[in-house]
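Trainee: Predicted structure and sequence below. I'll ask about it afterward.
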Amino acid sequence: MKLYFQDFQTPLGEMCAVATQDTLVMLSFKDSKDYPTTIQKLKKRGSLTRVSHHPIIAQIASELTAYFYGECSIFKTPTRYLTGTSFQQSVWEALQQLKIGSTVNYSHIAHMIERPQSTRAVATAIGHNPLSIIVPCHRVIRKDGQLGGFNSGLYRKKQLLKHEARIKTTIS
C-alpha cells in the first residue's frame, strides 16, 4: 500500500498528515507522544512517500485553516483507520459523535460504546487516536472536571477547547 505524507503549520504547531490515494489515515502534531509509534505502525502497512501536494492532504489542511479561523466545525475529509484494535476504533468512532464546544468524561465514552466497565481502556484508546483534532479526543475530560491527559500537550487541549467554545457561540 502506498502512503503519502506532508507536514504543514497550524496555529498550534507543526502537523503531519498521512493519506492513502483517497483517505486520510493520520493527522498528528509532530511533537505528540504517540507520533513516532503511529508512523512506525503505518510503515508496517505500506511505504511512506513525502509529497509536496496530495488532494486529501490539501483538503484537510484547508479545513484546518477554516477551523482555526472559526469557519469550520465539521470535517469532511474522508478518513480511515489503518491502526488500532476494533475496540480502539470503536472509541474513535464514538469521539466523532461529540459536538463542537462540548466535553464529556471517559466514562461517558465507555457507556457510548456499551462497555461501561472499560473506562481505563477507553482512556488508553483515546491516547492512541491517529486523527488529532478531527477525531476530537481533546473534548474528553476527567470526571472531576480536570482536563486529564492529552497526547499533544495539555496547553493544546486548553487552546482547542477555548477555541471551540468561541466557535460554538458563533454557529449557535
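Mentor: Great, that's in hand.

Trainee: can we go C-alpha only for contacts and neighbour counts from here?
Mentor: Will do.

Trainee: List the buried residues for the top helix by length along the chain?
Mentor: Determined from DSSP state H, the single longest helix within the chain is helix 154-171. Residues of helix 154-171 classed as buried by neighbour count (16 or more other CA atoms under 10 Å): 156, 157, 160, 161, 163, 164, 167.

Trainee: Name the surrounding residues that touch it.
Mentor: Helix 154-171 is contacted from outside by 12, 68, 70, 71, 73, 100, 101, 102, 138, 139, 147, 150, using CA atoms under 8 Å, 6 or more residues apart in numbering.

Trainee: Could you tell me which of those belong to strands?
Mentor: Nothing among these maps onto strands, per DSSP state E.

Trainee: what separates the residue nearest to residue 135 when sequence neighbours are not counted from residue 53, distance-wise?
Mentor: Leaving aside its sequence neighbours, residue 135 sits nearest to residue 96 (CA to CA, 6 or more residues apart in numbering; 5.4 Å). Per CA to CA, to the nearest Å, residue 96 is found 27 Å from residue 53.

Trainee: now do residue 79
Mentor: Relative to residue 53, and taking CA to CA, residue 79 is found at 18 Å.

Trainee: So for these two, which residue has more residues nearby?
Mentor: The residue with more neighbours, out of residue 79 and residue 53, is residue 79; 19 against 11, by other CA atoms under 10 Å.

Trainee: what sits against that one?
Mentor: Applying CA under 8 Å, 6+ apart, the residues contacting residue 79 are 23, 24, 25.

Trainee: give me that answer again for 10 Å
Mentor: Counting by CA atoms under 10 Å, 6 or more residues apart in numbering, residue 79 makes contact with 19, 20, 22, 23, 24, 25, 26, 27, 56, 131, 134, 135.

Trainee: putting a second one here so we can go through both:
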Amino acid sequence: MNPRVLLPRLVQTVRPSPLGPVLLAAGPQGLSGIWFVGQQHFPDPADWTHDDAHPVLHEAHAQLTAYFEGDLQTFDLPLQFVEGTPFQQAVWRALQNIPFGHTTTYGDIAQRIGNPQAVRAVGAAIGRNPWSVVVPCHRVVGANGSLTGYAGGLDRKEHLLALEARMNSPIR
C-alpha cells in the first residue's frame, strides 16, 4: 500500500496574458506553478482555494505582465516545489540558470545536472516544469537549434523566444 502524499494547501487564480489565460498557484512558501490554461500536463485545481488577492499570486501576475510588456528580464519570486522527483527538480533548477534571451539544448541541461546520458529524461522533466515562463523551459531547443517540445505549445514557445530576442536587441 502506498501512503498518500499530502501536498500543502494551494491557492489559485486565473489571470490573462498575451498568450492566453494562465493558472497561477501558490503554497505557504511561494509560487507553486504557472500553467497556460489547457496546456499539456495541466493540473487539476479542483481542491485548490480560489484567491485573487493572494500576495504571491498578485506579485507573480505583476511580474508576468512586466515581462510581456518588455520591462522585466529576471523574475524574483519565491518558488515552492510541491511535486517532482529529485531528478525533475534538478532539471528545473538548471533551467533557472539559462540567461535571458539565450537558448541551450536538452543535452546541455543533461550535462549541467551531471547526467549526460539522460537527454530524453531531461526532455520529459522539462515538459513537466510547473513554472511556465518564470522557470524558462522555453529557452531549451533541440541540438540542431530547432524548436522542439513545449507543454504550452510551440506557437507560445516561438512567441516567448521572439519577445526575448526583441528585448535583448540594442535597438528596440
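Mentor: Everything's here; your move. What you see is a predicted model, and the numbers here were worked out from it, not measured in a lab.

Trainee: returning to what we had before: export the contacts of residue 79 of the first structure as JSON lines, with columns for secondary structure, distance to residue 121 of the first structure and neighbour count.
Mentor: Formatted as JSON lines, the contacts of residue 79 of the first structure follow (DSSP: H, G, I helix; E, B strand; the rest coil; distance: CA to CA, whole Å; neighbours: other CA atoms under 10 Å):
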{"residue": "19", "secondary structure": "strand", "distance to residue 121 of the first structure": "27", "neighbour count": "24"}
{"residue": "20", "secondary structure": "coil", "distance to residue 121 of the first structure": "28", "neighbour count": "21"}
{"residue": "22", "secondary structure": "coil", "distance to residue 121 of the first structure": "31", "neighbour count": "14"}
{"residue": "23", "secondary structure": "coil", "distance to residue 121 of the first structure": "27", "neighbour count": "17"}
{"residue": "24", "secondary structure": "strand", "distance to residue 121 of the first structure": "25", "neighbour count": "25"}
{"residue": "25", "secondary structure": "strand", "distance to residue 121 of the first structure": "22", "neighbour count": "21"}
{"residue": "26", "secondary structure": "strand", "distance to residue 121 of the first structure": "21", "neighbour count": "25"}
{"residue": "27", "secondary structure": "strand", "distance to residue 121 of the first structure": "22", "neighbour count": "27"}
{"residue": "56", "secondary structure": "helix", "distance to residue 121 of the first structure": "31", "neighbour count": "21"}
{"residue": "131", "secondary structure": "strand", "distance to residue 121 of the first structure": "18", "neighbour count": "21"}
{"residue": "134", "secondary structure": "coil", "distance to residue 121 of the first structure": "21", "neighbour count": "22"}
{"residue": "135", "secondary structure": "coil", "distance to residue 121 of the first structure": "17", "neighbour count": "22"}
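
Trainee: Take those and lay them out in a markdown table including distance to residue 90 of the first structure.
Mentor: Compiled in a markdown table, the contacts of residue 79 of the first structure are given as follows (distance: CA to CA, whole Å):
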| residue | distance to residue 90 of the first structure |
| --- | --- |
| 19 | 21 |
| 20 | 21 |
| 22 | 22 |
| 23 | 18 |
| 24 | 18 |
| 25 | 16 |
| 26 | 16 |
| 27 | 18 |
| 56 | 23 |
| 131 | 14 |
| 134 | 15 |
| 135 | 12 |
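
Trainee: if we can go back for a sec, test my guess that the residue nearest to residue 135 of the first structure contacts residue 138.
Mentor: No: if you go by CA atoms under 10 Å, residue 96 of the first structure and residue 138 don't touch, sitting 11.2 Å apart.

Trainee: which one of those two has more residues nearby?
Mentor: residue 138 (28 against 16).

Trainee: I'd like to check which residues are in contact with the closest residue to residue 102 of the first structure other than its chain neighbours.
Mentor: Spatial nearest neighbour of residue 102 of the first structure, excluding adjacent residues (CA to CA, 6+ apart): residue 139 at 6.5 Å. Residues near residue 139 of the first structure by CA under 10 Å, 6+ apart: 95, 98-106, 133, 147, 157-158, 160-161, 164.
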